[in-house]
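Asks: Okay, structure incoming, though there's no sequence with it:
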């Protein structure tokens, strides 16, 4: 499991507040959980230990970045992960399996080690701990047993090797993990729903500049397999159309079954000419490899936002009133000049 961007989540761990951060570490994810307690602990000698965890076969690392499994209900398989101790001392690592999920930014994370798994993580059995010599690698068996009545579709999970270090009254749990994409065979459903579409127009006081439409919408995975959506927004007025396509990376648009994510799009080039039709389209496709025989339908939702051309109307009024204003000013100046001439002629003495 490779997570490219740091991520922060919170959880409860052993009655204390835990902060989980996902950090990149040699092709894996380093989950740092800071447990703040009121009890003082001794600082362990292995506080600077470094290690990594990668998918493996029975002999050692096999070059995979994640473990993809497609199993039928009642089926069991033994996978492996390699825990590599990169430090200069032997270390006892705690091994844990739990449910996986996607954060609000689309990064894969795992539930904290003290949370009881309820989905794919509960089907994974691993040793409680493993002792690894300095600079050595240990291959850890990972047994995945699918219940007979498991529902078809994706059930994300993960396996971590963790180590706790102590600094004063702060206990730090470092977790390095591998992602497991567990898929139970059966009737796959690839479907999304687009909801909560809201559009707001932001205009410019420059009558010669177009405004923009900000669209907020939520895409939910209502199927049973992981999906990546290609999101597009179309705005249309009497003078033309403008389109927007989500430029974010695919992982930021991945959705687990039952998951949802809210997106914000800003579509420029919209002129305020009354109603602006707005269409949000989500085009889903299975995450990872294509699923034979499974086609996800695109979903589209329409809404309308009104934009009145106040700057343009003000300019039009100004252009209409300008000739009258010029005439009034010209008439006022002409009368003033005539009055001055008259006053001047009255004040000048006439010759005999």
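Replies: That came in fine, so what should we check first? Just so it is clear, the model here is predicted, and its values are computed rather than measured.

Asks: contacts and neighbour counts: CA atoms only from here.
Replies: Noted.

Asks: and the nearest residue to residue 108 once chain neighbours are set aside, how many neighbours?
Replies: Taking C-alpha to C-alpha, 6 or more residues apart in numbering, and ignoring the residues beside it in sequence, residue 108 has residue 102 as its nearest neighbour in space, at 4.6 Å. Close neighbours of residue 102, defined as other C-alpha atoms under 10 Å, add up to 19.

Asks: And for residue 216?
Replies: Residue 216 has 17 neighbours, counted by other C-alpha under 10 Å.

Asks: ok, the residue nearest to residue 108 to residue 31 distance?
Replies: 14 Å (C-alpha to C-alpha, to the nearest Å).

Asks: quick one: residue 176 from residue 211, how far?
Replies: Here residue 176 is placed at a distance of 47 Å from residue 211 (C-alpha to C-alpha).

Asks: Also residue 230?
Replies: Taking C-alpha to C-alpha as the criterion, residue 230 is separated from residue 211 by 25 Å.

Asks: go on, residue 7?
Replies: When distance is defined by C-alpha to C-alpha, residue 7 is 35 Å away from residue 211.

Asks: same question, residue 232
Replies: Computed as C-alpha to C-alpha, the residue 232 to residue 211 distance reads 19 Å.

Asks: that older thread, for residue 176 and residue 211, indicate the residue with more neighbours.
Replies: Taking neighbours as other C-alpha under 10 Å, residue 176 and residue 211 compare with residue 176 leading, 27 against 19.

Asks: For the more buried one, which residues are in contact?
Replies: For residue 176, the contact set (C-alpha atoms under 8 Å, 6 or more residues apart in numbering) comprises 25, 28-31, 51-53, 160-162.

Asks: Need those in JSON lines (columns: neighbour count, distance to residue 216 and secondary structure).
Replies: Supplementary listing: the contacts of residue 176 in JSON lines, determined by neighbours: other C-alpha atoms under 10 Å; distance: C-alpha to C-alpha, whole Å; DSSP: H, G, I helix; E, B strand; the rest coil:
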{"residue": "25", "neighbour count": "19", "distance to residue 216": "35", "secondary structure": "strand"}
{"residue": "28", "neighbour count": "25", "distance to residue 216": "34", "secondary structure": "strand"}
{"residue": "29", "neighbour count": "28", "distance to residue 216": "31", "secondary structure": "strand"}
{"residue": "30", "neighbour count": "28", "distance to residue 216": "33", "secondary structure": "strand"}
{"residue": "31", "neighbour count": "27", "distance to residue 216": "32", "secondary structure": "strand"}
{"residue": "51", "neighbour count": "23", "distance to residue 216": "42", "secondary structure": "strand"}
{"residue": "52", "neighbour count": "22", "distance to residue 216": "40", "secondary structure": "strand"}
{"residue": "53", "neighbour count": "30", "distance to residue 216": "39", "secondary structure": "strand"}
{"residue": "160", "neighbour count": "29", "distance to residue 216": "36", "secondary structure": "strand"}
{"residue": "161", "neighbour count": "28", "distance to residue 216": "39", "secondary structure": "strand"}
{"residue": "162", "neighbour count": "22", "distance to residue 216": "39", "secondary structure": "strand"}
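
Asks: Structure two is appended below for comparative analysis:
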């Protein structure tokens, strides 16, 4: 079965509607309503509303259940306005297309269509993991379009596909003093400066291989990027007493990410104590590594080959993060890229999901859903 021209027109209209009405992470109520309404109008799936997100079920009363996931939140552009600059409007449209395509087919398995909120800040997938047991999902699959990878081709690899990362926020509290008597205060700028220089080696990418830092061993790539610093204001009579240092910490593997954060916090605490400062920290936008098992990579290769669909095995992970990894820490599944070819960068103001990729994304998902394995 294939979709009719009329159905494809409906899907393109949906994609454009989503693109024109973007909503950022944890504020996707309107997007969710649009998607639920579309499915209720054009398929016979059972919709399960979970508040922040929803899923839809094609229940054939079979033992095996596969899930397919799409994210639905947007980013903000350089003008701080909501913008679908990561392609999630396209991902959601592909999943709606899959529901339409398979609606009347007998597959011999149940299918769950998961429409996830809050991917961009790493919150959504961890919350959605509850539905894996609720819907008795055996395996889960997801995709993401990616620029500069061969178009009309699926791209994936065994092991880490996308890296783990977390925002690390450090707040230093010292003692404010008059600018003419800085020795009477505790200005955190010196502790921040020492840490920035201490962590400078972490800003250099050395590839994917074991590495050492601060006398500690890590199994694979680690990185840390300074995002912002803040100390005082434009008040030239005051030596400030508070300051902040914010970083994104990254690693090819979640265990290395956690280890690196521990090492950095110990270093920060030591320097804060030496400078007579109090230190508070918090983590935000935390993502696991998104990895594929060897068995799932073999499964995808076999399925795509049998369906005549092009695929490519990547040599290295992509350094950015994706919260799909929370699912595959619970059950089997796989994640892959849908190549955009020579196209606008993700998260740029110019990005608009290419409509001509919807049929190929649909074909990849449909091949998995229909596979007899």
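Replies: Now that the structure is in, tell me what you want to look at. This one's a predicted model, so the numbers in the text were calculated from it and none came from an experiment.

Asks: After superposition, what's the TM-score, could you say?
Replies: The pair, once superposed, lands on a TM-score of 0.21 when counted by TM-score structural alignment, normalised by the length of the first structure; 126 aligned residues with a C-alpha RMSD of 6.9 Å.

Asks: how about the helices in the stretch 101-250 of the second structure?
Replies: Taking DSSP state H, counting those that start in this stretch as the criterion, the stretch 101-250 of the second structure carries its helices at 124-128, 130-134, 189-198.

Asks: Which of those helices has the highest mean neighbour count?
Replies: Compared across those, helix 124-128 shows the largest average neighbour count, a mean of 19 (mean count of other C-alpha atoms under 10 Å).

Asks: elements contacting that one?
Replies: strand 110-116, helix 325-328 (3 or more C-alpha pairs under 8 Å, 6 or more residues apart in numbering; DSSP states H and E).

Asks: just checking, what packs against the first one?
Replies: Pointing back at strand 110-116 of the second structure there. Contact here means 3+ C-alpha pairs under 8 Å, 6+ apart; on that basis strand 110-116 of the second structure packs against strand 54-58, strand 65-71, helix 88-102, helix 124-128.

Asks: Pull out the buried positions in the third one.
Replies: Read it as helix 88-102 of the second structure. Residues 88-102 are the ones in helix 88-102 of the second structure that count as buried (16 or more other C-alpha atoms under 10 Å).

Asks: In which helix or strand does the residue nearest to residue 67 of the first structure when sequence neighbours are not counted reside?
Replies: Taking C-alpha to C-alpha, 6+ apart, and ignoring the residues beside it in sequence, residue 67 of the first structure has residue 180 as its nearest neighbour in space, at 4.8 Å. Per DSSP states H and E: residue 180 of the first structure is located in strand 170-184.

Asks: where along the stretch 101-250 of the second structure do the strands fall?
Replies: Secondary structure of the stretch 101-250 of the second structure (DSSP state E, counting those that start in this stretch): strands located at 110-116, 139-147, 154-156, 159-162, 164-173, 177-178, 211-213, 216-218, 222-231, 238-239, 242-251.

Asks: Any chance of CSV for those, columns distance to residue 193 of the second structure and mean neighbour count?
Replies: Shown next, in CSV, are the strands of the stretch 101-250 of the second structure (distance: least, C-alpha to C-alpha, whole Å; neighbours: other C-alpha atoms under 10 Å):
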stretch, distance to residue 193 of the second structure, mean neighbour count
strand 110-116, 40, 25
strand 139-147, 37, 21
strand 154-156, 40, 26
strand 159-162, 31, 24
strand 164-173, 12, 22
strand 177-178, 19, 16
strand 211-213, 19, 14
strand 216-218, 22, 14
strand 222-231, 10, 18
strand 238-239, 15, 21
strand 242-251, 10, 22
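
Asks: Give me the longest helix you can find in the second structure.
Replies: Ranked by number of residues, the top helix in the second structure under DSSP state H is helix 254-274.

Asks: Show me what secondary structure element comes after that one.
Replies: The C-terminal neighbour of helix 254-274 of the second structure among helices and strands, as given by DSSP H and E, is strand 278-287.

Asks: and that next one with strand 164-173, angle?
Replies: With axes from the mean of the first three to the mean of the last three C-alpha atoms, to 10 degrees applied, the angle from strand 278-287 of the second structure to strand 164-173 works out at 160 degrees.

Asks: List the buried residues for strand 278-287 of the second structure?
Replies: By neighbour count on 16+ other C-alpha under 10 Å, the buried set for strand 278-287 of the second structure is 279, 285-287.

Asks: what helices or strands is that strand leaning on?
Replies: Helices and strands touching strand 278-287 of the second structure, by 3+ C-alpha pairs under 8 Å, 6+ apart, are strand 164-173, helix 254-274.

Asks: same thing but 10 Å
Replies: Judged by 3 or more C-alpha pairs under 10 Å, 6 or more residues apart in numbering; DSSP states H and E, strand 278-287 of the second structure is in contact with strand 164-173, strand 242-251, helix 254-274.

Asks: between these, which gets nearest to residue 367 of the second structure?
Replies: Using C-alpha to C-alpha as the measure, strand 164-173 is the one of these that comes nearest residue 367 of the second structure, at 28.9 Å.

Asks: by how many degrees do that closest one and strand 242-251 diverge?
Replies: For strand 164-173 of the second structure against strand 242-251, the angle by the same axes, to 10 degrees is 160 degrees.

Asks: Hey, what's the angle from strand 164-173 of the second structure to strand 222-231? Just curious.
Replies: Relative orientation of strand 164-173 of the second structure and strand 222-231, computed by the same axes, to 10 degrees: 30 degrees.

Asks: packing partners for strand 164-173 of the second structure?
Replies: Secondary structure elements in contact with strand 164-173 of the second structure, counted by 3+ C-alpha pairs under 10 Å, 6+ apart, are helix 189-198, strand 222-231, strand 242-251, helix 254-274, strand 278-287.

Asks: what's the span of stretch 10-30 of the second structure from first residue to last?
Replies: With C-alpha to C-alpha applied, stretch 10-30 of the second structure spans 18 Å between its terminal residues.

Asks: scratch that, stretch 84-93 of the first structure is what I was asking about
Replies: According to C-alpha to C-alpha, stretch 84-93 of the first structure extends 10 Å from its N-terminal end residue to its C-terminal end residue.

Asks: how about the buried residues of strand 278-287 of the second structure in CSV, adding distance to residue 173 of the second structure?
Replies: Written out in CSV, the entries for those read as follows (distance: C-alpha to C-alpha, whole Å):
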residue, distance to residue 173 of the second structure
279, 6
285, 24
286, 25
287, 28
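
Asks: Among those, which one lies nearest to residue 211 of the second structure?
Replies: Distances from residue 211 of the second structure to these, taken as C-alpha to C-alpha, are shortest for residue 287 (21.2 Å).
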